[in-house]
Structure formats: structure tokens, C-alpha cells
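Student: Sequence unavailable; structure follows:
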């Protein structure tokens, strides 16, 4: 089940000067939140266009609010399409959550794990796909409470993917964080994800508030249990493009490259004939 051994990095505005001059060979693609870049003009806009003309980009949205009870913001989706078309970006993913309900909530809120929610989200995903003219890729999210749930997180994610017939952005760190916070088997959850739906992966660091409470921050180094989960993911599902998320406490590029190269190493191990025949 060999897929695509590529490693990417989330692009931040403060990286533009450096990467417009030179992008390390270890970085195969960049990921951006379109909301953070759609309105840029001037120097930042020119630098961003320079990079998109030379390098592969993925988009990972923040504000679509796919699970919101409010009407789908079609105008916003059309803005996303224009941005994707302008920069030749064919990969668009979003969170299995919502962030608006009569106004913006400024956080990614958990969708109740119910049959009604499955149908609601799936219908909206199909509408977004029609507008974007691209496959919709849905990310499993970290969450800290599950109000009104009638099924497990695993059952809910599987049901939405099946009903919407969409792709999956499998966030390995979110699986680990949720497994600690909600006390389930991370490896079992990971293996239950449908291989044929996986488009790419995320991996990141998080904050340990307590031994039984992890906070998904993308602001620290990746810890060993998450690395091990990534290794298991490649072994079970095959190798997919993998994105290193680092949203704050961002170190120098040479430090980021240590984790990027570690992902490359895990991919190479998974693809080696010895490893595959073991």
C-alpha cells in the first residue's frame, strides 16, 4: 500500500523572506490556511505568489464551519475557490467541527456524535465539493467534551466519511490527544480509519496540562508516543504525504528540519523491502 513519500511544512508569514530565497530540499510542499492569505497584497502577496508558482501547496481551512447549524456561507466557499484557482492548488481540507452559530465562535467546537449530525455534515460537504470542483478532505479533530453523543468518535468519523463519500486528513497527533483525554486505544482507532479514504497526514506537538489532559497546541516538539503512532500508521496504511504543523513557538528552520527529516526517515523505513516483508 505505497502512496506518496512527501513531507510538508505549514507556511507562516515570517518564513516568506527565507523561503523566497531558498527552500530546503527536505520540504516537498507547503500548507496554508486560505483565510490567512486570501487578502494579502503588496510584498506579502507577491512573495506568496512567487512560492505558489514554484512549489506544491495544500490548503487547510479554519473558518468553513462544516458542522454549523447556520446556513453554509456559499460566498465564502466561492472566495476559497477563487484562491485555489488563482494559485493552482488542488488540495483543500477542513476540520470535522464548527466555528460559527449566529456569529463566529473563534474556536473549533465539537459536533455532537449523532446520526442527524452525520447527515447534516455530509450534505454540506457535498455542496462544498460542487462549488470548489475539488474533492473535500475532512480532518479528524481534537475535542475536550462530547455533548449529546449517541455514538463514539470512531463511529462518527467513519459514518461521516461514508455518507459524504469524501477523503480523510488523518491527524496522528489528534488521535493521540483524544486517546488520552477520552481514554481509548489510539492504535485501534488509527487502524480503523479507512485506508482508501486517506489523502494525507498531519503530525504535531501538544501541551500536557496533566497526565490525563493533553491540549492540541501545535506549539511544541513531537513526543515519542506520537512518533510511534506515525510509524504504526505507515506500517498499517502505507506512506502518505505528511505535514508538520507548528503554529507558534516556531524555531529556526534548521531545527524544524530535524523533525521533517525524522518523518522522511520513517517513510523510508516503511518503504524499505526489509521493513515491508517483516
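Tutor: Sure thing, it's come through. Quantities reported herein were computed from a predicted structural model and do not represent experimental measurements. Numbers count the residues shown, from 1 in each chain.

Student: From now on I want contacts and neighbour counts done on CA atoms only, so please keep to that.
Tutor: Fine.

Student: so who does residue 171 touch?
Tutor: For residue 171, the contacting residues are 139-141, 201-203, by Cα atoms under 8 Å, 6 or more residues apart in numbering.

Student: what do you get for residue 192?
Tutor: Counted by Cα under 8 Å, 6+ apart, residue 192 has contacts residue 154.

Student: That one and residue 101, how far apart?
Tutor: Residue 192 is 31 Å from residue 101, where distance means Cα to Cα, to the nearest Å.

Student: The nearest residue to residue 156 once chain neighbours are set aside - how many residues pack around it?
Tutor: Excluding the flanking residues, the one nearest residue 156 by Cα to Cα, 6 or more residues apart in numbering is residue 113, at 5.6 Å. Close neighbours of residue 113, defined as other Cα atoms under 10 Å, add up to 22.

Student: Just give the closest residue to residue 72, not the sequence neighbours.
Tutor: residue 124 (7.2 Å).

Student: Surely that neighbour touches residue 73?
Tutor: No: counting by Cα atoms under 8 Å, residue 73 is not a contact partner of residue 124; they are 10.3 Å apart.

Student: Please, which helix or strand holds the closest residue to residue 193 other than its chain neighbours?
Tutor: In space, and not counting its chain neighbours, residue 193 is closest to residue 158: 7.2 Å by Cα to Cα, 6+ apart. Residue 158 is part of helix 153-164 when elements are defined by DSSP states H and E.

Student: Return the distance of that helix from the chain's centre.
Tutor: Chain-centre distance of helix 153-164: 16 Å, with Cα atoms, centre = their mean, to the nearest Å.

Student: buried set for that helix?
Tutor: For helix 153-164, burial by neighbour count (16 or more other Cα atoms under 10 Å) applies to 153, 156-161, 163-164.

Student: Make a markdown table out of the residues you listed and add distance to residue 23.
Tutor: As requested, the buried residues of helix 153-164 are arranged in a markdown table below (distance: Cα to Cα, whole Å):
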| residue | distance to residue 23 |
| --- | --- |
| 153 | 38 |
| 156 | 39 |
| 157 | 36 |
| 158 | 37 |
| 159 | 40 |
| 160 | 37 |
| 161 | 35 |
| 163 | 40 |
| 164 | 37 |
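
Student: residue ranges of the helices in this protein, please?
Tutor: In the chain, the helices defined using DSSP state H lie at 16-21, 42-54, 74-87, 115-132, 153-164, 172-181, 186-192, 224-237, 253-271, 273-277.

Student: What residues of the fourth one count as buried?
Tutor: Okay, so that is helix 115-132. Within helix 115-132, the residues that count as buried by 16+ other Cα under 10 Å are 117-118, 120-122, 124-126, 128-129, 132.

Student: Next, the angle helix 153-164 makes with that helix.
Tutor: 50 degrees (axes from the mean of the first three to the mean of the last three Cα atoms, to 10 degrees).

Student: try it against this one:
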């Protein structure tokens, strides 16, 4: 496998597996998966994953580490994750800046209070995870709807966590747009406030317009034009980072998803001077 550049990627979902296995070289630069959905998987899906990782680079975006949770980190799961990342030569592993367990799995990504105490708590857990995984990780800014106590702004909270944990940021551009609409801040100012050196990847996705001031992050629709515009601004500030098109359900024909991944690369080329590697 020879992948000198990783610019435009697509989420690896089981519902897309049969089509991805026949995907032509160069249509995407890499694929992204949630490791917990694939660890220990055998049969046709396990074989398909092996075939795809022979042809495409793989990044991983976790769902269940619960970095903001109160229960101890699951060390057995961290061991499995490290083995998976090493086996598939994964260059970028990210997780959500949230928590998803409390005496059991909550099956949702819950927001963390924006306080100094929470900064120290989650930063310590990120450092533990990095030490156990023997690699840097990136945390993703999540979408949220009911905000817990906020002594800090979302931006200041994220900056403080990145600094204290000494970790990276996976910038979800759609989440910035959704949160800005829902919580009344300026998305462009949010991007300007993020530290450039910390951003190592991006996500774009679709959302649902419930109302002018209420957007729902669904990953079930095409990327909104306003999100594409915000993505262009992000590329201008942070450069052409590995960027994944996330689509979790309501799949269109693969050709439509590939049109969107091609648009990721086109935006990067336009504003970040990325060479055409397709």
C-alpha cells in the first residue's frame, strides 16, 4: 500500500462494505472506522476489512472510551485498541471530547461541564489513554444540545484541555456549525480561536434543520452548503488536513458519497494549494 497523501476520506460502514470492496483506486485517500465496531470481527466482514486495509490507509475514530467519564478507563479495551491500531498501521486515532458511560454504557455522547475541574479531570484521562496506547490521540469537538454548567466557554474549555493533556484536535466542522447555530456564537470566530498546531484532522457531515436556531447533527444527509463554506475557512486556517465525510445511515448511491469526498479534495486544492493526487 502506497499512500503518500491523506486528504479526503470516507467513513467505513458495514452498510457500504460491498461497494467499498469494488472501489477504484484514488477515489478516496483513506477510510475511517470505529475500532470497537471491528475488533475481533471475523467472517465476511473481517475478511472485507483486511482486503480494504491492504488497499487504503485506515484512520480510527473511537466511540466508547468515555474520556470525560467518572469510571476508570477500560484498560482491557485500551489493550485491544492498541493491538488493532498497530495491526492496521493506523496513523491517526481520535476520540470524542465527551463521556458515554456511567455504571454502564449510555449509548450517547454526553457533553462535559465546561469548568476548570472538568479540564483537569478529562486531561488526566487523555494522558492516561495516550500512555497506554503509546501514541498521541486527537479529541473531537462534539455537538451538544443541553449544556451542563459552563464556567468557561466551549472554545476556552477545548483550548485548556488540549494544552493540559498535550493532545491533538480532530476538528468536526459540522459540529462547529451546529453548535454555533444552537448556542448563539460565531462559527468563524470559533475557528480563529483554535490553536493551529493542534488540528490534525477534520470531519464534515450532514445535519437536519429542525428550525433556524436548532440544527441536529445526524450524519444522515448531504453536507450543507454553509458547512462547505465553513470547511473552506477551516482549510485556509489549518491547511489541508485528513478529512472524512461521515455518513452513518440513509445511504445514497456510493457515487454521491464519492462526489462529496471529491469536493473535500477540491476545496483543499483551492484554498490550501494541495496537489492533485487523484
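Tutor: Structure received. These numbers were taken from a predicted model, which means no experiment stands behind them.

Student: follow-up on the earlier one: now what about the helix holding residue 158 of the first structure, what contacts it?
Tutor: Outside helix 153-164 of the first structure, the residues that reach it (Cα under 8 Å, 6+ apart) are 113-114, 118-119, 121-123, 125-126, 138, 140, 167-168, 189, 192-194, 197.

Student: what's the mean gap between it and the aligned bit of the second structure?
Tutor: Its aligned residues in the second structure lie a mean 0.4 Å from helix 153-164 of the first structure after superposition (mean Cα distance after the TM-score superposition for the first structure).

Student: the inter-axis angle of that helix versus helix 172-181?
Tutor: 140 degrees.

Student: Just the terminal-to-terminal distance for stretch 60-72 of the second structure.
Tutor: Stretch 60-72 of the second structure: ends 22 Å apart by Cα to Cα.

Student: residues of stretch 182-201 of the second structure that come out buried?
Tutor: 182, 187, 191, 194-195, 198-201.

Student: now those in CSV, with distance to residue 208 of the second structure?
Tutor: Listed next are those as CSV, based on distance: Cα to Cα, whole Å:
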residue, distance to residue 208 of the second structure
182, 12
187, 18
191, 22
194, 26
195, 29
198, 29
199, 26
200, 27
201, 23
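
Student: which of these lies closest to residue 26 of the second structure?
Tutor: residue 201 (19.3 Å; Cα to Cα).

Student: need the contact list for residue 84 of the second structure.
Tutor: Residue 84 of the second structure neighbours (Cα under 8 Å, 6+ apart): 35, 39.

Student: any idea how far the residue mapped onto it from the first structure lies from residue 45 of the first structure?
Tutor: In the first structure, the residue matched to residue 84 of the second structure (TM-score structural alignment) is residue 83. As judged by Cα to Cα, residue 83 of the first structure and residue 45 of the first structure stand 12 Å apart.

Student: likewise residue 207 of the first structure?
Tutor: Distance, residue 207 of the first structure to residue 45 of the first structure, using Cα to Cα: 33 Å.

Student: Likewise for residue 199 of the first structure?
Tutor: Counting by Cα to Cα - residue 199 of the first structure and residue 45 of the first structure are separated by 28 Å.

Student: Same check on residue 209 of the first structure?
Tutor: 38 Å.

Student: And for residue 150 of the first structure?
Tutor: To residue 45 of the first structure, residue 150 of the first structure is 46 Å away according to Cα to Cα.

Student: so which of the contacts of residue 171 of the first structure persist in the second structure?
Tutor: Counting by both residues aligned by TM-score structural alignment, their matches' Cα atoms under 8 Å, the second structure reproduces these contacts from those: 139-141, 201-203.

Student: export those residues to TSV and tack on distance to residue 219 of the first structure and neighbour count?
Tutor: TSV is the format used below for those (distance: Cα to Cα, whole Å; neighbours: other Cα atoms under 10 Å):
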residue	distance to residue 219 of the first structure	neighbour count
139	19	23
140	19	19
141	16	24
201	18	22
202	14	20
203	12	24
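
Student: from those residues, which is closest to residue 236 of the first structure?
Tutor: residue 201 (13.5 Å).

Student: Could you pull up the residues touching the closest one?
Tutor: Counted by Cα under 8 Å, 6+ apart, residue 201 of the first structure has contacts 169-172, 240-243.

Student: In strands, which of the residues you listed fall?
Tutor: Of the contacts of residue 201 of the first structure, the ones assigned to strands by DSSP state E are 169-171, 242-243.

Student: ok, those vs residue 277 of the first structure, which is closest?
Tutor: Using Cα to Cα, residue 242 is the member of these that lies nearest residue 277 of the first structure, at 23.0 Å.

Student: Quick one: neighbours of that closest one, just the number.
Tutor: Neighbour count of residue 242 of the first structure, defined by other Cα under 10 Å: 28.

Student: cool, residue 205 of the second structure as well?
Tutor: Neighbours around residue 205 of the second structure, by other Cα under 10 Å: 24.

Student: about what we covered before: columns distance to residue 27 of the first structure on top of the helices of the first structure, output as TSV?
Tutor: Below are the helices of the first structure laid out as TSV (distance: least, Cα to Cα, whole Å):
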stretch	distance to residue 27 of the first structure
helix 16-21	10
helix 42-54	13
helix 74-87	19
helix 115-132	27
helix 153-164	29
helix 172-181	19
helix 186-192	25
helix 224-237	18
helix 253-271	7
helix 273-277	24
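
Student: Give the residue farthest from the middle of the second structure.
Tutor: When distances are taken from the C-alpha mean of the second structure, residue 43 lies farthest, 27.1 Å away, according to Cα atoms, centre = their mean.

Student: Only the buried residues of stretch 70-78 of the first structure, if you could.
Tutor: Under the neighbour-count criterion of 16+ other Cα under 10 Å, stretch 70-78 of the first structure has 72, 77 buried.

Student: Please apply the same query to stretch 39-50 of the second structure.
Tutor: Residues of stretch 39-50 of the second structure classed as buried by neighbour count (16+ other Cα under 10 Å): 48-49.

Student: and if you look at stretch 141-149 of the first structure?
Tutor: 141-143, 146.

Student: hmm, back to that, against residue 34 of the first structure, how distant is the residue nearest to residue 156 of the first structure?
Tutor: For residue 113 of the first structure, the distance to residue 34 of the first structure (Cα to Cα) stands at 28 Å.
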